[in-house]
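Colleague: Okay, structure incoming, though there's no sequence with it:
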């Protein structure tokens, strides 16, 4: 068992007095608020002792944070325990900061001084390793964003190509309506355009407005007449072509939106990683 002296050295009494004053000033908010200040301190200290004895470093950090939240000026040795806890939980950057705070005030005769030096070496290596990982992640994210943006442009060009052939589709793509409305608009526009073309071909046949050099074939209603061929083409291929264009439309929209979502998601991840990396490179 550590006890006050082992944890805080010869500053244990001063720290205890500071804790009692702090508790009397700051309204307690924990489940133990009804306990006297001295007992609250003993309880937190005992939790810290047990966490350190059992190598429960996440718990150690939680207990230290409870003490810090009381507005106390903690003794320097507490930075050592924070640093060790951060090292053991793999947080290199936070570990180096905590250990620098300890080593900046500690004497080379302090019990934990040599251990702190060794921990600082481990923390620095971990910090540099994690920094390199962040830089690699950022590089990958930038590449992923670039590729997704390139693919989205390709799908958008295909989307616009289809829409440019059917004006109604382009209009529908500019407003917020349901996918069902867009799909219906596509098929109806496709059908309407083809039917209009067929109607024009029928009108020309009825009026004898035949293409040059095809009069004989058109009078006989032969497929060698372009007008007749167009009418028959609609009957045999029209619905199939419209359905195919419908699938292309829906597929292109889906692929475009998929890539845009990737761009947005990866951009958010990139910004988060860049903010983390900035902590490794503080402004001079």
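Modeller: Structure received. Treat the numbers as computed from the prediction; the structure is a model and nothing was measured.

Colleague: For the rest of this, base every contact and every neighbour count on C-alpha atoms.
Modeller: Fine.

Colleague: Does residue 58 touch residue 85 like I think?
Modeller: Yes: between residue 58 and residue 85 there is a contact under CA atoms under 8 Å: 6.9 Å.

Colleague: the more surrounded of those two?
Modeller: Each of residue 58 and residue 85 has its neighbours counted (other CA atoms under 10 Å); residue 85 has more, 23 against 15.

Colleague: put this beside the first:
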């Protein structure tokens, strides 16, 4: 899939509290040049993200806004519950539509036979521009593709040099959807990876920028989280960092593997 430039690198807002700091981070990121903003119902910050969008100088039509819903570990839901949940997301964000809606986790109340047709309806009515899934295993992707009428546009998973997701990346290439990487700098652990430090020193950049550039070289969309303007700019500048073949091969060969987001309910733990 050809990745459109506004979507190519985004702002993650996971753990950003629903307060002025989150609002300011979103507004600053948009003014820096970001056009892709990612949030979720469970983050509890959709109001703040929406306010940040309104406070920025960037028109809404130029922003690629993504959110996620339906994974809570409670009984249900019914078809109408899904539609109401998404309506709640839109109200909190203060928008009429979002460019991308993800199924957050294929756990808890997620029922593919109920959830995915509701997503199809939202897609058909133009309420959402694209359908995405998050934290799915290949067999769950197969199932979703069989049920959905609309194409899967994106699959969001943890990915960084310490969790390279070769199988899911190959699946995405084979079925023409984009892999979106959360925790793309491994919550700061990339700064302690010798291979990344060597490459960073070679190019006069940070290990975080190397990690983001590596993901971009793999046609993966990273969504790093940052709050300060300096870090927002540093992450954004990774778009212009060109890693050579030797750099890529050195990162690909990292044998250390670490998954940072690993709840018991995750499908890979079942």
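Modeller: Yep, it's here. Bear in mind that the values here come from a model prediction, so they are computed numbers and not experimental data.

Colleague: tm score of chain vs chain?
Modeller: Comparing the two superposed chains by TM-score structural alignment, normalised by the length of the second structure, the resulting TM-score equals 0.22, with 111 aligned residues with a CA RMSD of 6.7 Å.

Colleague: From residue 217 of the second structure, how far off is residue 26 of the second structure?
Modeller: 25 Å (CA to CA, to the nearest Å).

Colleague: So those two - more neighbours on which side?
Modeller: Each of residue 26 of the second structure and residue 217 had its neighbours counted (other CA under 10 Å), and the higher figure belongs to residue 26 (31 against 16).

Colleague: my guess is that one is in a strand, correct?
Modeller: No: assessed with DSSP: H, G, I helix; E, B strand; the rest coil, residue 26 of the second structure is helix; it does not lie in a strand.

Colleague: need the contact list for the closest residue to it other than its chain neighbours.
Modeller: Setting aside the residues directly before and after it, residue 26 of the second structure is nearest to residue 52 in space (CA to CA, 6 or more residues apart in numbering), at 5.0 Å. Under the criterion of CA atoms under 8 Å, 6 or more residues apart in numbering, the contact list for residue 52 of the second structure reads 22, 23, 24, 25, 26, 27.

Colleague: which SSE is residue 52 of the second structure in?
Modeller: If you go by DSSP states H and E, residue 52 of the second structure is part of helix 46-55.

Colleague: Kindly report the same for residue 211 of the second structure.
Modeller: Secondary structure assigned from DSSP H and E places residue 211 of the second structure in helix 207-217.

Colleague: next one: residue 276 of the first structure
Modeller: With DSSP H and E as criterion, residue 276 of the first structure is part of helix 226-280.

Colleague: quick one: that helix to chain centroid distance?
Modeller: Its chain's average C-alpha position is 22 Å from that of helix 226-280 of the first structure, according to CA atoms, centre = their mean, to the nearest Å.

Colleague: and if you look at stretch 51-63 of the first structure?
Modeller: Mean C-alpha position of stretch 51-63 of the first structure versus that of the full chain (CA atoms, centre = their mean) differs by 31 Å.

Colleague: For stretch 42-53 of the first structure, buried residues please.
Modeller: In terms of neighbour count (16 or more other CA atoms under 10 Å), stretch 42-53 of the first structure has its buried residues at 45, 46, 47, 48, 49, 51, 52.

Colleague: ranges for the helices of the first structure?
Modeller: In chain order, the first structure shows helices spanning 3-8, 12-25, 37-53, 57-68, 77-88, 92-103, 113-165, 167-173, 179-206, 215-219, 226-280, with DSSP state H as the criterion.

Colleague: So which of these is the most surrounded?
Modeller: Among these, ranked by average contacts under mean count of other CA atoms under 10 Å, first place goes to helix 77-88 (a mean of 24).

Colleague: For that helix, give me every contacting residue.
Modeller: So helix 77-88 of the first structure is contacted by 7-9, 57-58, 60-61, 64, 92, 94-99, 101-102, 112, 116, 119, 122-123 (CA under 8 Å, 6+ apart).
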